[in-house]
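Student: Pasting the sequence and the predicted coordinates here, then a few questions.
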Amino acid sequence: MLLALWLQGVGDTSDAVKSVVGDDEPHTVEGLPGFADGTDLDTLFTAWTVGPREVCALLPAPGDAAGVPAAANHEATEAGECVVVTTDAGSWAAIPRVQAFGSHIEPGHMVTWHVLEIPEWTRLVLGTIGSVADAERELRTSLMTATDALDQLDVARWRDDAADAIERIRSASTSSWPVPHLDGRRARVLDLAARLRAIVALGKVDDGGAVNVFQVDQRSTALREVDRTARHAMSAATYGRVA
């Protein structure tokens, strides 16, 4: 998501690169037209921030392509994310390949962005994920569903660390994200969607107070739907057109 947001308003590309890379090893890029494989992320920003462009981050999951064009669907679903962009030169998907190394004490990541040429994607994506306004409304409903599912799971009673995890979810905010300025609605949608995905992750750790397979299945179905809504909302909030 950070890559999509920065591609909408880069001034100094070094700030954008630092934000996207974070604590990773320097990111590399392969498949970028006109450049050799292994070029750096700064080159991608330079190539894709000249002139008009459309950008969106997509978060597919098995069974839900989330608007990803067919040419990139398999690889993007494996990665769990991709960025689609259209410039005057054409349309592409950039998919991160992440290789972990080190230990749980000192973890590290090497990331390569694989660029694929894709057909024009705007109609497909917007028809799938909808508008930011639509996403905000749907998230409110999903919040009630997620809270109810979590209450029924009773994770606070079944897991010693659940109370701390729930408090972190409540206090999470995009204000600490290393991103360019976000307008109020996009920030609210990203905040709420991120919290919902964290609730889903917490609810998936165990079956809590479920007493039978039917209950487990019901709650899993509810949480999957919440996660789908949150992923689509995040995509809607990252979509941008730069004239």
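Tutor: All right, it came through fine. Residues are numbered from 1 along each chain as shown.
Student: Could you use CA atoms for every contact and neighbour count after this?
Tutor: Will do.
Student: ok, then the element right after the longest strand out of those in the chain?
Tutor: If you go by DSSP state E, the chain has its longest strand at strand 90-102. Downstream of strand 90-102, the next assigned helix or strand under DSSP states H and E is strand 107-117.
Student: Show me the contact partners of that following strand.
Tutor: 23-32, 71-72, 90-102 (C-alpha atoms under 8 Å, 6 or more residues apart in numbering).
Student: do that again at 10 Å, thanks
Tutor: Strand 107-117 has contacts (C-alpha atoms under 10 Å, 6 or more residues apart in numbering) with 21, 23-33, 37-41, 44, 71-72, 75-76, 82-86, 90-102.
Student: also this one, for the comparison:
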Amino acid sequence: MLTEPRSGRLAAWGNALLAGLVSPDDAVLAVVGEDAVHRVEGLPGEEDVVGLTLALGRLRGLGVTGFRVALPAPGHPLGLSGPPEFNARALEAEEAVVCSGAAFGLVPEVYEAGPEGDVHTEVVWHVLPVREAPPADVPSLSEAERELAEALREATEVLTRLDVAASGPVAEAAIDAYRARAEAPRRAGARVTGGQGYDVLSPGYPPRAVRVLELAERIGMLVSLAYGGGHGGAVSASEMTARSAALRPVERTARRARVAAYNSVVEERERR
């Protein structure tokens, strides 16, 4: 929950590119973020792996009009519509992008490459067929915002009940690490937009989507602190089981809200 999903960056900046709000080079720069390179495999009409810039242009030519995010977890196929083969790959990766306007989906595979001391991250997006059907369990932005308000109260109550520190050096270090990871890819986005304030999503997203995503990530941070303990001490198996049971609904709500935020521009366009 503490890292911005690569599928979120691809969907957000892909949607901005399709809307003509950013250039292809700027969109790719923002999507790649701190990774070394992103490539695409399985693109119709291409036998070899291709670069992300070419792939985005080819997907537009194939009829893609928007990109949605899926963030599935075991027992919760959030944002997926099938078929089973695509769902299984997305579940293994814990994320995927589902195209609107053409029956394609993209699942990232992440590699570490390079010699010791100079290791970098490379990503290959696998293009697979998807079923054209409504995505599973994705709320509207307004629903997500209402659910998040309740989830934040629940998360705070759970942290208090389980005696997880909300402050102190360990928790503060975790929060600092979260902020550094979250801001790294967004700094790339700020560079390509000339510092126009698109720190969370790309140009074209409504302010409500930004609010929802920021609150969902805040709740995700609290959940991760609860799983980690906050105090830095050992957590017994029984304590971890109790925390997991209490926090699972909160975590699910935060994931649903993140998907709703990333998908909001496509949902609004299709409603119109």
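Tutor: Thanks, I have it. Computed from a predicted structure; not experimentally measured.
Student: Please name every helix or strand in contact with the longest strand of structure 1.
Tutor: With contacts taken as 3 or more C-alpha pairs under 10 Å, 6 or more residues apart in numbering; DSSP states H and E, strand 90-102 of structure 1 sits against strand 28-30, strand 53-58, helix 70-79, strand 82-87, strand 107-117.
Student: can you do 7 Å?
Tutor: helix 70-79, strand 82-87, strand 107-117 (3 or more C-alpha pairs under 7 Å, 6 or more residues apart in numbering; DSSP states H and E).
Student: so after the last one, what's the next helix or strand?
Tutor: Next in sequence after strand 107-117 of structure 1, counting helices and strands by DSSP H and E, comes helix 122-129.
Student: Going by neighbour count, which residues of that next one are buried?
Tutor: For helix 122-129 of structure 1, burial by neighbour count (16 or more other C-alpha atoms under 10 Å) applies to 122, 125-126, 128-129.
Student: Find out how far that helix is from the centre of the chain, if you would.
Tutor: 16 Å (C-alpha atoms, centre = their mean, to the nearest Å).
Student: now that helix against strand 53-58, angle please.
Tutor: Angle, helix 122-129 of structure 1 to strand 53-58, by axes from the mean of the first three to the mean of the last three C-alpha atoms, to 10 degrees: 40 degrees.
Student: Give me the contacts around helix 122-129 of structure 1.
Tutor: 66-67, 232-233, 235-236 (C-alpha atoms under 7 Å, 6 or more residues apart in numbering).
Student: again, but for stretch 2-18 of structure 1
Tutor: Residues contacting stretch 2-18 of structure 1 (C-alpha under 7 Å, 6+ apart): 20, 41-42, 45, 49, 55-57, 83, 179-180, 238, 240, 242.
Student: Are any of those buried, and if so which?
Tutor: Buried subset of the contacts of stretch 2-18 of structure 1 (neighbour count, 16+ other C-alpha under 10 Å): 20, 41-42, 45, 49, 55-57, 83, 179-180, 238, 240.
Student: quick check, nearest of these to residue 218 of structure 1?
Tutor: Checking these against residue 218 of structure 1 with C-alpha to C-alpha, the nearest one is residue 57 at 29.6 Å.
Student: In space, what's closest to the corresponding residue of structure 2 for that closest one - neighbours in sequence excluded?
Tutor: Using TM-score structural alignment, the equivalent of residue 57 of structure 1 in structure 2 is residue 69. Once flanking residues are discounted, residue 69 of structure 2 sits nearest to residue 97: 4.7 Å by C-alpha to C-alpha, 6 or more residues apart in numbering.
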